[in-house]
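[1] this one's sequence-less:
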């Protein structure tokens, strides 16, 4: 597979489109960077991972927080350590609920810019509240506050320059930071054997799903819901945010698990609703995913149902090839692509500028207007 992937020419080219399409390259470059720095990373992590009572907190705001939600369940099982996703916005607003002073903690901070006020404050608060704290920063910006001053007992990983997205919505920055955390915390060498298949799957989906997502965007759905089990619940949340951001709130979005969706949220489905379902590779979990898909089809209410699967059945909308034996964590990378493409095309279909979709200017690429209050004495 070539490292460089060029999107089909469009009259409305933009950074967002280029950054979606560059993901096979940026994922490959991210893993290469980690491989080149593997020794240094392992020297930082090894003594921490030897602590059986280590707590690993994956943190960020918005999309960066959803990286943690995607990875925490899988990494918890793989590392045998307590791995939790806690948003910086939660750490800052309610520190006593989320900071355990006597528990050895590795705080893993994700930041595209590394300049969000909550990201900086969360690190400061954790340092003040937790006696044995170490800090791993994964960022796309070498000049951001997190990269320049991460505090003591820290290690900074700055990802390739191209991952520092110019667009408003995080796309390649999301996937690259997620790959970095997956590789670092589950083993750079282990990911090395899987990276080519992951990148090829992302490349295939870009080519195979782009036209389908553009056609769906023309159908003018008023509502879209994303559903996923396990690691895909976090991905469903990120998918919903991408569409909300790139259409400036013009399409109402929701997310849930297939099992949880029946418990009230299913009322979201109308004759103007698109449902997108991420099917697990775990055979047991997939049974529940398929049950809900069959139920939605039998209801015959939803305007459209899109299913993604690496163990595709005949009626699946999008098949992820050559990852039928992969763990669900590896599927996170190709599965996010159709949601990103649909959000981009929905934005363009509404005559919007995807790189700067918020017409009022009240929502910014790097959050503004946050006042960080001093900790209570």
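    Nice, I can see it. Keep in mind that this is a model prediction, so the values were computed, not measured. Residues are numbered from 1 along each chain as shown.
[2] can we go C-alpha only for contacts and neighbour counts from here?
    Will do.
[3] got the contact list for stretch 113-131?
    60-61, 88-89, 91-92, 95, 99-105, 107, 109, 111, 133, 135, 139-141, 144-147, 150, 164, 366-368, 370, 372, 375 (CA atoms under 8 Å, 6 or more residues apart in numbering).
[4] again, but for stretch 340-354
    Here stretch 340-354 has contacts from 12, 14, 16-17, 20, 167-168, 171, 209-210, 213-214, 216-218, 220, 239, 242-244, 246-247, 357, using CA under 8 Å, 6+ apart.
[5] Make a ChimeraX selection of whichever of these turn out to be buried.
    Applying 16 or more other CA atoms under 10 Å to those, the buried members can be selected in ChimeraX as follows:
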select :14,16,17,20,167,168,171,209,210,213,214,216,217,239,242,243,244,246,247,357
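[6] Just the ones of the contacts of stretch 340-354 in helices?
    Mapping these onto helices (DSSP state H) picks out 16-17, 20, 209-210, 213-214, 216-217, 239, 242-244, 246.
[7] Between all of those residues, which two are at the greatest distance?
    209 and 244 (20.0 Å; CA to CA).
[8] For residue 28, state which of the ones in helices among the contacts of stretch 340-354 is nearest.
    residue 20 (14.1 Å).
[9] The closest one and residue 110: what is the separation?
    Note on residue 20: its distance to residue 110, by CA to CA, to the nearest Å, is 19 Å.
[10] Show me where the stretch 101-250 of the chain has its strands.
    105-111, 133-139, 154-158, 223-228 (DSSP state E, counting those that start in this stretch).
[11] just so I know, which of the ones you listed lies nearest residue 202?
    Per CA to CA, nearest to residue 202 of the strands of the stretch 101-250 of the chain: strand 223-228, 18.4 Å.
[12] this is the comparison structure:
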């Protein structure tokens, strides 16, 4: 008997079209294969990327190191949050994720005189109003004080065509046609991580290979569990992650919300943050989803919280994504996805495989709720936010 995602892909084309399943299931299912292709594509750009980054990130005598700002909106902002820590460690400079929706109206809060900057912008379409405006206004206002690198899935998008901008164009295959970003998120995360590994492509390739193996292995399992949980009457979800996996919790929360047209309320928190108020969200109809860190210290805090949730009889169920199976999980929940990653596998590379849980829960809950996954919104949101009226900073002087 095929797993639920394979069963969806085997449906007649006319039925998939009628149910709003033409794009999203396939875009989720293709991801492990696309990760290998993206890694090869990026490694082919190594020389040009290394030359650009060496020039932009150099530390001049007597000057402060450049500041790196990772820019995106919605899911693309979560890409920046997912990769900011590993880039900070690899580059040894200040790296922060700032949403384009925040940066556009607050340039002066982030860009200081006499400091050099690199803006790394992530965009599936390269057409979002705020992303295009941030690029255009930063180029106009700051010139070469702020350098730019764009990572996009659309070579024809406006952001890919700005002069003086280094652009990394991913394969059109990962430019999702469905409303929700799935393949585009995971592949742009891998592109963002690669920026920190241009001088160690062998380690990068090895980690991506292990990631793709894990993804291909667990995707049918996660689909089966997600379909099962969708039939159990949960009406809200709480996603938990620490370190870079908190970005996975954020993105998973958004995926379920988007794909279910807002009918499933969600929150995302760190293990230590949940107790400080948001735990009140968790009731008997809540599915708690935890992305368990491979770091032993973080893991202890996370397991303590899950045990507390179980002891207090909070939450209707728990799903855990874990790098390796642990004894403490056995008494907590039957829903454990063991990624079987190599010992010591870095959390920094895990967002693409862990987020499969959020994507597939969103997919199967939307099907259960009678909502077409390819176009779940009735007009509130759209695939590309390109209708925002943009104002120049000169408006402040009026």
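    Sure thing, it's come through. All figures in this text were calculated on a predicted structure; none of them were measured in a lab.
[13] one step back: please convert the ones in helices among the contacts of stretch 340-354 of structure 1 to CSV, extending it with distance to residue 30 of structure 1.
    CSV is the format used below for these (distance: CA to CA, whole Å):
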residue, distance to residue 30 of structure 1
16, 19
17, 20
20, 15
209, 24
210, 24
213, 27
214, 29
216, 32
217, 31
239, 22
242, 22
243, 26
244, 28
246, 26
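[14] what about the helices in the stretch 201-350 of structure 1?
    Ranges of helices within the stretch 201-350 of structure 1 are 231-246, 258-261, 283-299, 328-349, based on DSSP state H, counting those that start in this stretch.
[15] Pick the most buried one from those helices.
    Sort the helices of the stretch 201-350 of structure 1 by mean neighbour count, taking mean count of other CA atoms under 10 Å, and helix 231-246 sits at the top with a mean of 26.
[16] With structure 2 overlaid, report how far it is off on average.
    Here the mean offset of helix 231-246 of structure 1 against structure 2 after fitting is 0.6 Å, by mean CA distance after the TM-score superposition for structure 1.
[17] Structure 2: matching residues for that helix?
    Aligned using TM-score structural alignment, helix 231-246 of structure 1 spans residues 244-259 in structure 2.
[18] Quick one: neighbours of the aligned residue in structure 1 for residue 337 of structure 2, just the number.
    Residue 337 of structure 2 maps onto residue 318 in structure 1, with residues paired by TM-score structural alignment. Residues near residue 318 of structure 1, counting by other CA atoms under 10 Å, number 20.
[19] residue contacts, residue 318 of structure 1?
    209, 306-309, 312.
[20] cool, residue 60 of structure 1 as well?
    Contacts of residue 60 of structure 1 (CA under 8 Å, 6+ apart): 66, 68, 86-89, 109-111, 119.
[21] One more pass at 6 Å, please.
    87-88, 109-110 (CA atoms under 6 Å, 6 or more residues apart in numbering).
[22] Which residue in structure 2 aligns with it?
    Looks like residue 60 of structure 1 aligns to residue 72 there (TM-score structural alignment).
[23] How about residue 174 of structure 1?
    Using TM-score structural alignment, residue 174 of structure 1 lines up with residue 185 in structure 2.
[24] what's the neighbour count on that match?
    28.
[25] Pull up the gap between the aligned partner of residue 347 of structure 1 in structure 2 and residue 226 of structure 2, please.
    Using TM-score structural alignment, the partner of residue 347 of structure 1 in structure 2 is residue 366. Residue 366 of structure 2 sits 11 Å away from residue 226 of structure 2, going by CA to CA.
[26] ok so, going back, distance-wise, check the match of residue 347 of structure 1 relative to residue 360 of structure 2.
    10 Å.
[27] Once you drop chain neighbours, what's closest to the residue nearest the centre of structure 1?
    Among the residues of structure 1, the one closest to the centroid is residue 67, at 4.2 Å (CA atoms, centre = their mean). Distances taken as CA to CA, 6 or more residues apart in numbering place residue 178 nearest to residue 67 of structure 1, at 5.7 Å, with adjacent residues excluded.
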